[in-house]
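Q: Sharing a model prediction with you, sequence too.
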Amino acid sequence: MKNLTNYLLILAMIFIASCSNEDIDTNDSGNGTSSEDLDENGLPKIIFDIQLPTMSNDQEYIIDLARWDIPNNRTDAIKTTANLQAAIDWAHQEGYSRVILPTGEYLVGEDVNTIYQGGIEIYENTEFVFSPGAILEIDTNNKWNYCVISLKGDNIIIRDGTIKGDRDTHVFTPRENDGKTAHDEGHGICVWNKSNQVLVKNMIIHNLTGDGSLVLDANDVTFIDNTIYNNRRQGISIVGGTRIEIKDNEIHHINGTTPQFGVDIEGPGRIDEDILIHKNYFHHNTGGDIVNTSGENVYILDNIMEQGDGNTYVDGPIVSWHKTHTIIARNTITMDSGSVNGRLGYIQYSSGGDKGHNRATYVHDNVCNNCGMYMYKSADADVRRNKFLGYFVAFSDFKNVVLIDNLVTYSQEHPNLRFCWSYRFKEVTGSASGNLLEDTLEEIPLSETTTYTMQCVLDGW
């Protein structure tokens, strides 16, 4: 009886294991992602929705400049700030959902404390609209931090105008405690204080000492059809954000103080997740275009990224860290020269050790002109149908890479890269099939159980 019981138990375990295996989509992915989570191209489906603001009424107030005694000729920042804020506050108290700023140039700035210069505050349930030609500009100051527009509450729209910083005239006074002069927290629009359902649309945001916009602990924030340029630190910084969409924007010429990216997802100790960055045009950004240091479920889709004439990248177009979860697909990336990493259109940095999650990084259907990609000291990557034109694909100390139907071509400018620098592997496990080097099928003997290192790597090439 005891033997029969053991036999039945073994049969039951085999049955359970076989049922479990039926639920796993092999799909050559090797990453354990269930089939219902993937679309027809093998990418994780976008399962989050970003909620847009909805106004409770259509009552509209055009700010009466004469009544409120508001200068609109770029003079008297103190008076402009106080009176414009009074008009906005009154409209909010009276229940107007749409507040319109008339045409003109408004210079704002309020001395709040030793490190912060205040601008204009917009409260919940407000659509703040710039009339054609309306410009809101921060006055020259010597503060580390400022917000030209600060959002206070939920359900806010900012649209159709220009926000300008003071980077050309800013006074970079040394900070008392350490003497530093970065002054990198001067922002155009600050979305913070746990604001929800915010839309920034059709804005020109430029010349800030910090970021075009800072998102700090906010949910359901959308940036669409904006032009963001010539800011010192970033185009958009996400420092704690859930359900963020950045779409159809042009972000360019970010330069001045690190990190200098178009979009930076970097909220240590905060939650950054469900972020969609798609159909944007990035160019001439000094640090790079998109960096994900802390985000989960981050989709980077259908963007155009160009290094730009005369621009030198520091890090490169797309950068992620190995404890993030990133889906990179259908982007067109063009590099003219290199960065500190060489001509890598995508690089995944690693601090080594535990990857921090069991989800794969997806790199599908991208075109890298004059550039390649590199991932190291991490695990789980699904890399398919990419074109790496004129550079290489490399993995080092990496577990479980799936490499399918990619194309690598030789560099015409650097013929010395041809030997050992097309598909390059050091201590890598996984699987590979259908990959081309020029017009020749490249045999890559990856194994799911045994690490593979190319002999030329062992030889020091």
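A: On my side now, so go ahead. Numbers count the residues shown, from 1 in each chain.
Q: C-alpha from now on. contacts and neighbour counts both.
A: OK.
Q: Return the residues in contact with the spatially closest residue to residue 259 that is not a sequence neighbour.
A: Nearest residue to residue 259, sequence neighbours excluded (Cα to Cα, 6 or more residues apart in numbering): residue 287, at 5.6 Å. Contacts for residue 287 (Cα atoms under 8 Å, 6 or more residues apart in numbering) come out as 254, 255, 258, 259, 260, 261, 313, 314, 315, 316.
Q: Give me the helices and strands touching the host helix or strand of residue 187, please.
A: Residue 187 is part of strand 185-191 when elements are defined by DSSP states H and E. Applying 3 or more Cα pairs under 8 Å, 6 or more residues apart in numbering; DSSP states H and E, we find strand 185-191 packed against strand 145-152, strand 211-224.
Q: mind checking which of those is nearest residue 325?
A: Between residue 325 and those, the shortest gap by Cα to Cα is with strand 211-224, which sits at 18.7 Å.
Q: now for the closest one, which elements pack on it?
A: Using 3+ Cα pairs under 8 Å, 6+ apart as the contact test, the elements touching strand 211-224 are strand 185-191, strand 196-201, strand 234-247.
Q: let's bring in a second one:
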Amino acid sequence: MKNMRKKKYRFLLPIALCLALLSFAIPYDQVVNAADINITKTGAIPNDGKLDTNAIQRAIDDVASSGGGIVDIPAGTYDVAVDTDGTALTMKSNVHIRLAEDSVIELRPNDQGIYRMFFLGDVDNVAFSGGTLVGDRSAHEGTDGEWGHGIQIYGHATNVEISRMTFKNFWGDGIEISSRDSNVPDGVKINRITADNNRRQGLSIVAGRNIQVTNSVFKNTNGTPPSAGIDLERDPPYDKRLENVTITNNVLENNEGYGLAFVYVDSHTIHASGNKIRNNKEGGVFLGNANKTTVRDNVISGNGSKIKDDATQNFGSGVFLNYSSENTIAGNDIDQNYRYGIHALNGVNDNVFKENKITNNKSEAIKLYGDANTRIIDNQISGNGNEHTGADHSLTNGSIKLEYIILAIALICLGAGAFTLKTNKRIGYGMIVFSIFMILVSGLLVTGMVDPFSTISR
């Protein structure tokens, strides 16, 4: 009976031996989690000066085909190059690119005006963290284009997170978020990144919804306009969705253009708050054809030094609004900018400037021209330039605008002229002609076509 029992289980011995040998053949980290891959396992070698594009792409593809996981990029420098379509690496859904703190992916010089190191087109559940991405602007081989990006988030990309990364020296933007036809990215979180010395923008948001940008630094953008730290700007025909965007607790500094720009946007769900916007050359915040946005509780200081080089332009202010309506500028500390604290110029209607502290700017605290129904409420104003014009003290609730004063005088003169015709036609006709002239001047002031008092804040 005992011999029969031994024979019954003897066949298990070779199976156990095979399993033991197989365990030595499979790397330990793949046994623990087969979906996580270190790029050195797919052929990448740090610091050897050779291209690692294929090895990194192979790791991304393998992780994605296994259902998702992490692509680990250890310390060192890795070289990648774009293909003929301008793409170096294509992301897949459910993949997390995890760079070590001192790992660098560097782009080989190319001559393409449009490229992206990482392309995130119509993907879902994607993350990047750690390390540095370096572009080719210092050795770029072409002169055309301005769209060479570190990461491009495109089309219906959803649930994208980027954190603790540095983007520097790209021919275009550190990061660009844009649409494919009517498909826009949805659910993008950017946190604790640094965008430094990129040529066009630190971050461009062309289309998208539910986008959060927090605790990050956007600095030293220069090379081609707009050269902003962050630019929210829809492309023609300006109909793509751009909504529910929050820009919070960031530093935007030393950019050649504006620190922050809202251009061709129209949504009450676009907010900038708690940011430090300082020492940007064209100005602090620019609202161009922007409606219903909110700029609240920011520190906006030392902006606009470019006015020293070109005083003919509308550079230099802490906040500049142009053809923009129904915006709220509230609770900001606007200090020591090179021109106005707030400048609202042409087609600027129904804006609210409320509870700002506007101090020590080189020209007037608030400059209005070509506006209607501007509400200026409870601002603290002191120490600004040209105070002898009465600028700081005339900007209170219920202030009467110059054009309306002129119109009232014209109407009085018109009535008086008509009455005088009965007794003295020459004086009567003179008063009527003068009245018509004053009505025309008032109309030009209201529409913003002339500004004969350009040195006086109204």
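A: Looks like it arrived, so ask away. Note that the coordinates shown come from a computational prediction; the quantities given were computed from them, not determined experimentally.
Q: that older thread, okay, the angle between the strand holding residue 187 of structure 1 and strand 196-201?
A: Relative orientation of strand 185-191 of structure 1 and strand 196-201, computed by axes from the mean of the first three to the mean of the last three Cα atoms, to 10 degrees: 110 degrees.
Q: Any figure for the gap between the alignment partner in structure 2 of the residue nearest to residue 259 of structure 1 and residue 352 of structure 2?
A: Mapped onto structure 2 by TM-score structural alignment, residue 287 of structure 1 lines up with residue 257. In this view, residue 257 of structure 2 and residue 352 of structure 2 are 25 Å apart by Cα to Cα, to the nearest Å.
Q: How about residue 437 of structure 2?
A: Separation of residue 437 of structure 2 from residue 352 of structure 2 (Cα to Cα) stands at 32 Å.
Q: between the two, who's got more neighbours?
A: Taking other Cα atoms under 10 Å, residue 437 of structure 2 and residue 352 do not tie; residue 352 has more neighbours (18 against 13).
Q: what's the counterpart of that one in structure 1?
A: With TM-score structural alignment as the criterion, residue 352 of structure 2 lines up with residue 382 in structure 1.
Q: That match: what secondary structure?
A: Here residue 382 of structure 1 is strand, with the state taken from DSSP: H, G, I helix; E, B strand; the rest coil.
Q: List the contacts of it.
A: The neighbours of residue 382 of structure 1, taking Cα under 8 Å, 6+ apart as the test, are 29, 360, 361, 362, 363, 364, 401, 402, 403.
Q: Out of the residues you listed, which are shared with structure 2?
A: Retained in structure 2: 360, 361, 362, 363, 364, 401, 402, 403, out of the contacts of residue 382 of structure 1 (criterion both residues aligned by TM-score structural alignment, their matches' Cα atoms under 8 Å).
Q: Next, format those as TSV and append neighbour count, secondary structure and distance to residue 196 of structure 1.
A: TSV is the format used below for those (neighbours: other Cα atoms under 10 Å; DSSP: H, G, I helix; E, B strand; the rest coil; distance: Cα to Cα, whole Å):
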residue	neighbour count	secondary structure	distance to residue 196 of structure 1
360	25	coil	30
361	23	strand	29
362	22	strand	29
363	23	strand	31
364	24	strand	32
401	27	strand	38
402	23	strand	38
403	24	strand	40
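Q: Out of those, the closest to residue 420 of structure 1 would be?
A: Distances from residue 420 of structure 1 to these, taken as Cα to Cα, are shortest for residue 403 (17.3 Å).
Q: What does the closest one correspond to in structure 2?
A: By TM-score structural alignment, residue 403 of structure 1 lines up with residue 376 in structure 2.
Q: repeat for residue 212 of structure 1
A: Correspondence of residue 212 of structure 1 to structure 2, assessed by TM-score structural alignment: residue 174.
Q: Strands of the stretch 1-150 of structure 1, start to end?
A: Per DSSP state E, counting those that start in this stretch, the stretch 1-150 of structure 1 carries strands over the ranges 60-62, 98-101, 105-108, 110-111, 116-118, 120-123, 126-130, 135-138, 145-152.
Q: May I see those strands arranged in TSV, with distance to residue 185 of structure 1 and mean neighbour count as well?
A: Shown next, in TSV, are the strands of the stretch 1-150 of structure 1 (distance: least, Cα to Cα, whole Å; neighbours: other Cα atoms under 10 Å):
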stretch	distance to residue 185 of structure 1	mean neighbour count
strand 60-62	31	16
strand 98-101	26	22
strand 105-108	17	24
strand 110-111	15	17
strand 116-118	9	21
strand 120-123	16	20
strand 126-130	23	23
strand 135-138	13	27
strand 145-152	4	24
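Q: so how far is residue 420 of structure 1 from the match of residue 352 of structure 2?
A: Per Cα to Cα, residue 382 of structure 1 is found 22 Å from residue 420 of structure 1.
Q: before we move on, what about residue 200 of structure 1?
A: Look at residue 200 of structure 1 and residue 420 of structure 1: by Cα to Cα, they are 48 Å apart.
Q: what's the closest non-adjacent residue to residue 383 of structure 2?
A: Leaving aside its chain neighbours, residue 383 of structure 2 sits nearest to residue 360 (4.6 Å; criterion: Cα to Cα, 6+ apart).
Q: Residue 212 of structure 2 pairs with which position in structure 1?
A: In structure 1, the residue paired with residue 212 of structure 2 is residue 245, using TM-score structural alignment.
Q: That match - how many residues pack around it?
A: 21.
Q: who's in contact with the residue mapped onto residue 224 of structure 1 from structure 2?
A: In structure 2, residue 224 of structure 1 lines up with residue 191, judged by TM-score structural alignment. By Cα under 8 Å, 6+ apart, residue 191 of structure 2 lies in contact with 161, 162, 163, 164, 212, 213, 214, 215, 216.
Q: one more time with 10 Å
A: Each residue near residue 191 of structure 2 by Cα atoms under 10 Å, 6 or more residues apart in numbering is listed here: 129, 161-165, 212-217, 248-250.
Q: Not including adjacent chain positions, what is the nearest residue to residue 343 of structure 1?
A: residue 371 is the one closest to residue 343 of structure 1 (Cα to Cα, 6+ apart), at 4.9 Å.
Q: From what I see, that neighbour and residue 422 are in contact.
A: No. Applying Cα atoms under 10 Å, one finds residue 371 of structure 1 not in contact with residue 422, separated by 11.2 Å.
Q: who has more neighbours, these two?
A: In this view residue 371 of structure 1 and residue 422 are compared by other Cα under 10 Å, and residue 371 has more residues nearby, 28 against 24.
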